[in-house]
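Engineer: make a model of this:
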Amino acid sequence: MCIYNISESPKHLCSSFLCFSTEEAEGDKKKKDKKKKKGEKEEKEKDKKKGPSKATVRAMQEALAKMKEEEEQAKREEEERQRRLEELEAQRQEQERLEAERKEKKKQKDKERKERLKKEGKLLTKTQKEARARAEATLRALQAQGVEVPSKDAMPKKKPVYSDKRKKKPTAQTPEGLIPTPISCSLYLPVVIKDEEESEDEEDKKDSSVKMTTNKARKEPSSESSSESESDDDRSKEEILYDKAKRRIEKRRQENLKNINFDKLRSPVVCVLGHVDTGKTKILDKLRHTHVQDGEAGGITQQIGATNVPLETILEQTKMVKNFDKESVKVPGMLIIDTPGHESFSNLRNRGSSLCDISILVVDIMHGLEPQTIESINLLKEKKCPFIVALNKIDRLYDWKKSPDTDVVATLKKQKKNTKDEFDERAKAVIVEFAQQGLNAALFYENKDPRTFVSLVPTSAHSGDGIGNLIALLVELTQTMLARRLAHCDELRAQVMEVKALPGMGTTIDVILINGCLREGETIIVPGVDGPIVTQIRGLLLPPPLKELRVKNPYEKHKEVSTAQGVKILGKDLEKTLAGLPLLVAHKEDEIPVLKDELIRELKQTLNAIKLEEKGVYVQASTLGSLEALLEFLRTSKVPYAGINIGPVHKKDVMKASTMLEHDPQYAVILAFDVKIERDSQELADSLGVRVFSAEIIYHLFDAFTKYREDYKKQKQDEFKHIAVFPCKLRILPQFIFNSRDPIVMGITVDAGVLRTGTPVCVPSKGFVDIGIVTGIEINHKSVESAKKGQEICVKIEPIPGESPKMYGRHFEAVDIIVSKITRQSIDALKNWFRDEMQKSDWQLIMELKKTFEII
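Structural biologist: Below you'll find the predicted structure:
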């Protein structure tokens, strides 16, 4: 409020009124501005609600299009630049390649020219060329004087003399009248016979001390060329020796094949195949009157055994067989190989059948063809190996009356009607099973065509029935159908079967000698893990007749062994020998490289089978065959192996296995199969934390290791269960909200994945707000640990400790999707320890959530 003084002059009063009116006007203006601004603000809010104008949108679109076009232009320019750089680089490389090719061609051309000149005798040093020029000048001078010089062709041909070590006596001077003849001979000496050294010596004698310096300079290039020619000579000499040795080996082999003696037969190699527990080893025990099977761990054959059966035993065992002419037996005996039937030993079975002449397939008459029997049939088909079938365990037929000293045909006739009927029924069932495998089969006494039909011989390894008939049939078939194959041949054919460490003898190899002869002191080449091994035979050991090669027997030492035998060879450096490949003999030293190359080709294929992983267990076995079987078993069971060895477990093996403690502790394990573990090695393993599993049966070893892995995995699962988060996607059921805050209790549907108790959950659509941790799951009022896709459940979600509780309706709504909160660590834990509990759909959900959470 303004108080004006009236007593003031009018002038002042007037100015006061003017001031008042101005103030009023300004106040009205301010009010108007306020209203205007308010109006503009409301219009702007309306415009905002309406959205940007068309012009703005168009301008934005144009700006975006321009930006995009600029980016594309920049991208094109960058691509063009890269392309030009690549082209320039390609041109440079091409030029380098062409230049290298040109240099190589030039080098090759020079080499060829030198070789050609060398062959023609025209490759001369500077000194030789000078000597030649002097000789030609002398020749021309003599011709000018009218001396008659005979032509080169007219001269008598003499054997070339390359060097004469003897000292020459000084000869008397020739008379003048006899000059023409020596001159004519000497004319060709510098060109043909005189070598570089002689000519240089002459120069040195003639020239003064000043000229000697020039001769030294002259000698340098000549010495280079001579060294080059020497290296070429050395190389070519090696190649010549190699080719010579190769030709000699080929010639010897061809001669040996030509000189085959068809009148003299070797012992046939017979392989016994079949399913586990069908009685393969038992049949041989009956034949030998031994108990090898009782000495094997669990009664399961785990190594290949070879038995020499002499002629006397064959005649003794077949004495009861009718229509068998003992006088016509030509074979000197038999070599029978017993192979394991367990599926883990398929590689041993493969090794046994690869070198046999005829096989015995043992079939249990009570069970017919079993898995390993079918595998053996396929193996025999693949190797095109003839075989006969032993229908074993006929003594288990009801009311069977045994008669081992009688022909099995007569024994069958003696049986009661019900026993004969059961036998006929079971034999027909086996014949039908063979037909399903694509093979014709018939009982041996009904088989009129052994080439087309497989013969079935009823046998009993327990009682001995039919064993004589089995041997008689083997002898008949080998002498008639395989006579050509069994013909005596001097060409060596031997195969390494086993590598075994024996106390007092060191590492020995068991070899099946099929053809040829082995002698003590001979140089042999055997396949090894690191390449072919060259060693000498220190001893040839044979088991006594009817004793197995693999069983510890008092061996007989021999100087020479001929076919067909199972022989144990003593020698140096046999530790790394690979079984299943041929053994070769070098008659001369220059044959060793040729035979080594031959073995390397075969080695490559076998070594591919033994591939070590970076992370894996350490495997130790008594023989390579057992080792291969164990490795095959581990491979099929998807257990990696990082180290292998043969023989007892030493400290060095424990140290090698302990390296896995740093990489992956679950593989810090030694699997010792049929080997001794030294005490200090066991103590070292205990102190380092390396587990050593030992067993005599492959399955017991694997069971122990499997149990250890399961326990280890369970321990790790308990350790990582709070880190591992299983993926899930949940949808809220709004009609079942029982408590909206601390704890949230509500009904949900599992749309994808698996929900487990302890799973942290969040809402991605609300800025990844963490709702809490699922502490309880109920289905139909029953508490459960997990819920799968499609289930409607009630969950209790408690807040994360240290965070404020979240509320349904405020922090998230019914329309929001809830997911499990995964991290990189939780995914790794699932991969390492919970892989078996995850399905393919769960991994797909993990991939989806990784994108949502932007996890790399």
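Engineer: only C-alpha atoms from now on, for both contacts and neighbour counts.
Structural biologist: Fine.
Engineer: so what's the residue count around residue 18?
Structural biologist: Residue 18 is flanked by 12 other residues according to other CA atoms under 10 Å.
Engineer: what does residue 462 give?
Structural biologist: 18.
Engineer: and what of residue 14?
Structural biologist: The number of residues packed near residue 14 is 11, by other CA under 10 Å.
Engineer: and it, that's in a helix?
Structural biologist: Yes: counting by DSSP: H, G, I helix; E, B strand; the rest coil, residue 14 is part of a helix.
Engineer: distance of it relative to residue 586?
Structural biologist: Residue 14 sits 142 Å away from residue 586, going by CA to CA, to the nearest Å.
Engineer: summarise which helices and strands whatever helix or strand residue 456 lives in is packed against.
Structural biologist: Using DSSP states H and E, residue 456 maps to strand 454-458. Strand 454-458 makes packing contacts with strand 387-392, strand 441-443 when contacts are defined by 3 or more CA pairs under 8 Å, 6 or more residues apart in numbering; DSSP states H and E.
Engineer: next one: whichever helix or strand comes after the longest one to chain centre, how far?
Structural biologist: Where DSSP H and E defines the elements, the next helix or strand beyond strand 387-392 is helix 408-414. Averaging C-alpha positions (CA atoms, centre = their mean, to the nearest Å) puts helix 408-414 53 Å from its chain's average.
Engineer: next, the structure of the following sequence, for comparison with the previous one:
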Amino acid sequence: MVTVMGHVDHGKTKLLDHIRRSNVVAEEAGGITQHIGAYQVRLGDRRITFVDTPGHEAFTALRARGAEVTDIVVLVVAADDGVMPQTVEAISHAKAAGVPIVVAINKMDLPGADPYGVRGQLTEHGLVVEQLGGDVVSAEVSALTGDGVDQLLEYLDLIAELEEFSADPGVPASGIVIEAQLDRGRGPVATVIVQQGTLRRGDAIVAGGVAGRIRAMFDHTGAQVDEAPPSTPVLIMGWDDVPRAGDRFEVVHDERAARTQAADVAVTRRTEGLVLPTAAERLQSLLDELRSDEQAELSIIVKADTQGSQEAIREGVSKIGRQGGRITIVHNGVGGINENDVLLADATRAVIFGFGVRPDAKSRRAAEEAGIEIRTYRIIYEMLDDIEAMLVGRLAPEAVEHILGVAEVRAIFRSPRFGSIAGCYVTEGELTRGNRGRLVRNGVVTYDGAIASLRRFKDDVRSVSAGFECGVGLENFRDVKEGDVIEAYEVQEVART
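Structural biologist: Below is the predicted model of the structure:
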């Protein structure tokens, strides 16, 4: 099974479309081809399944739920554009999955194509291609003309042969749910990939807390099929409810056994859902583990405000160590902390460290729901000290930050008395005059001080709650722009155990 990743404009979709048009396993059987999230191509005697996920976010979301959905990752990089921030994210997500990576250098038909430059850039992010003495396979392709695509497929076939990917078609079928939805005409449907055994129409199946009996199966061309051997993606009808993407499915003896097993899982999940660990509890558990484990590994994600800060932190982290312990930087990048970082942290049990950057509201909520620890700093050595303390399982008393209110800047006004006044809409919590406040622009902290003034219409006010507009003046700061975010916060010191 192959997952294709890459920057949004680097030709991933065109490459997939070209492979699909040229190498479909079966002819379309008189119906409209339907997209089911995965499809197969034939290469000699071997069939390769491509999992068509909408980017590395979905891929890692499945991994966060324990689903191993791929054997090989194809990283698409545009030859004229080179390595972009999303490419770096994709590399981190692919490396965290621990599977072979094949680089497809796309858009070789363009005059500005520079495959050598791309290979050099990849080296900076830990991917050394064979041409530069490494072990990462790369192919130069053009998704537009098709040049090099056959060679790319041959590389995938060769890796599959060397890695000896195999499955037993004779055992009871099992695999992964990759997509699921409620279809108005057909009821609950799910796309699954068979990983072991042969799935047949009429089989009783269970996936997580959902049971069913297969009434119909469709392949990626929309044709109805009676059976699906290993590595085959199929759309299944016949579920009692919509299963969850990332759940494993398996064939059981009969519908009664399927419903009993599904009910047991559903009860367990409801119980677990009532006692989800908080970020503090997860961190404490990690610290206990690091204290007691002789071969401890601390996984971290680092986001910084500038390239220079990022390099300084990476160099500082490389010097931290202890006997029987090591630090793995799962991902590091420039810019604000986003939902992709939270997903990756959830999948890899990593702690997120930010220098001069902040999570946006969505990322903050996602981290709270998943119990992910996000720690932000304004001084590099304080961050490095905490990372070192964490590696040995001890943290000094922590200054815990509580967000009191958040406001979006929607207009700028000038005041002879206060200078620049930000016309804001309070989106959550409450802003109070005198609060500590920071201004965040594109995820990066550009000001940290205090809220000097608050106005409603022409009146000075003490505080403004969510859902209201107001004017905000920041102490000794005038460089406010539309689209900025103002956060009011307080800091409390909490002892670590």
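Engineer: would you turn the helices and strands packed on strand 454-458 of the first structure into CSV with mean neighbour count and distance to residue 757 of the first structure?
Structural biologist: Output for these, formatted as CSV (neighbours: other CA atoms under 10 Å; distance: least, CA to CA, whole Å):
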stretch, mean neighbour count, distance to residue 757 of the first structure
strand 387-392, 25, 59
strand 441-443, 21, 63
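Engineer: among those strands, which is nearest residue 478 of the first structure?
Structural biologist: strand 387-392 (10.4 Å; CA to CA).
Engineer: which residues of the second structure does that closest one align to?
Structural biologist: The aligned range for strand 387-392 of the first structure in the second structure is 101-106, by TM-score structural alignment.
Engineer: re earlier: residues making contact with the strand holding residue 456 of the first structure?
Structural biologist: For strand 454-458 of the first structure, contacts defined as CA atoms under 8 Å, 6 or more residues apart in numbering pick out 387-392, 394, 408, 439-444, 447, 465-466, 469-470.
Engineer: follow-up on the earlier one: mean distance between the match of strand 387-392 of the first structure and the first structure after superposition?
Structural biologist: For stretch 101-106 of the second structure, the mean deviation from the first structure after alignment is 0.7 Å (mean CA distance after the TM-score superposition for the first structure).
Engineer: run the chain-centre distance for that stretch.
Structural biologist: 20 Å.
Engineer: got it, and stretch 142-150 of the second structure?
Structural biologist: 28 Å.
Engineer: how long is it end to end?
Structural biologist: 11 Å.
Engineer: using just helix, strand and coil, how would you label the nearest residue to residue 455 of the second structure once chain neighbours are set aside?
Structural biologist: The shortest distance from residue 455 of the second structure to any non-neighbouring residue, by CA to CA, 6 or more residues apart in numbering, is to residue 471 (4.9 Å). Three-state assignment for residue 471 of the second structure (three-state DSSP): strand.
Engineer: residue 471 of the second structure: neighbour count?
Structural biologist: Using other CA under 10 Å, residue 471 of the second structure has 24 neighbouring residues.
Engineer: ok, the nearest residue to residue 395 of the first structure once chain neighbours are set aside - contacts?
Structural biologist: Closest residue to residue 395 of the first structure apart from its sequence neighbours, by CA to CA, 6+ apart: residue 460 at 5.9 Å. Residues in contact with residue 460 of the first structure (CA under 8 Å, 6+ apart) are 283, 392, 393, 394, 395, 466, 467.
Engineer: among these, who's most crowded?
Structural biologist: Counting neighbours by other CA under 10 Å, residue 466 leads the contacts of residue 460 of the first structure with 29 neighbours.
Engineer: map it across to the second structure for me.
Structural biologist: The equivalent of residue 466 of the first structure in the second structure is residue 148 (alignment by TM-score structural alignment).
Engineer: let me see the contact set for the residue lying closest to its match once chain neighbours are set aside.
Structural biologist: Spatial nearest neighbour of residue 148 of the second structure, chain neighbours left out: residue 141 (4.3 Å); criterion: CA to CA, 6+ apart. Shown in contact with residue 141 of the second structure (CA under 8 Å, 6+ apart): 104, 105, 106, 107, 108, 147, 148, 149, 152.
Engineer: tabulate the residues you listed (JSON lines), appending distance to residue 308 of the second structure.
Structural biologist: JSON lines is the format used below for the contacts of residue 141 of the second structure (distance: CA to CA, whole Å):
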{"residue": "104", "distance to residue 308 of the second structure": "29"}
{"residue": "105", "distance to residue 308 of the second structure": "28"}
{"residue": "106", "distance to residue 308 of the second structure": "29"}
{"residue": "107", "distance to residue 308 of the second structure": "31"}
{"residue": "108", "distance to residue 308 of the second structure": "32"}
{"residue": "147", "distance to residue 308 of the second structure": "39"}
{"residue": "148", "distance to residue 308 of the second structure": "37"}
{"residue": "149", "distance to residue 308 of the second structure": "38"}
{"residue": "152", "distance to residue 308 of the second structure": "36"}
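Engineer: quick one: which of those residues is nearest residue 273 of the second structure?
Structural biologist: Taking CA to CA as the measure, residue 273 of the second structure lies nearest residue 104 of the contacts of residue 141 of the second structure, at 41.2 Å.
Engineer: list the contacts of that closest one.
Structural biologist: Shown in contact with residue 104 of the second structure (CA under 8 Å, 6+ apart): 74, 75, 76, 77, 138, 139, 140, 141, 152.
Engineer: where in the second structure does the longest helix along the first structure fall?
Structural biologist: Longest helix of the first structure, by residue count under DSSP state H: helix 54-120. Under TM-score structural alignment, helix 54-120 of the first structure has no counterpart anywhere in the second structure.
Engineer: next structured bit after that helix?
Structural biologist: Criterion used, DSSP H and E; the element after helix 54-120 of the first structure is helix 126-145.
Engineer: all set, thanks.
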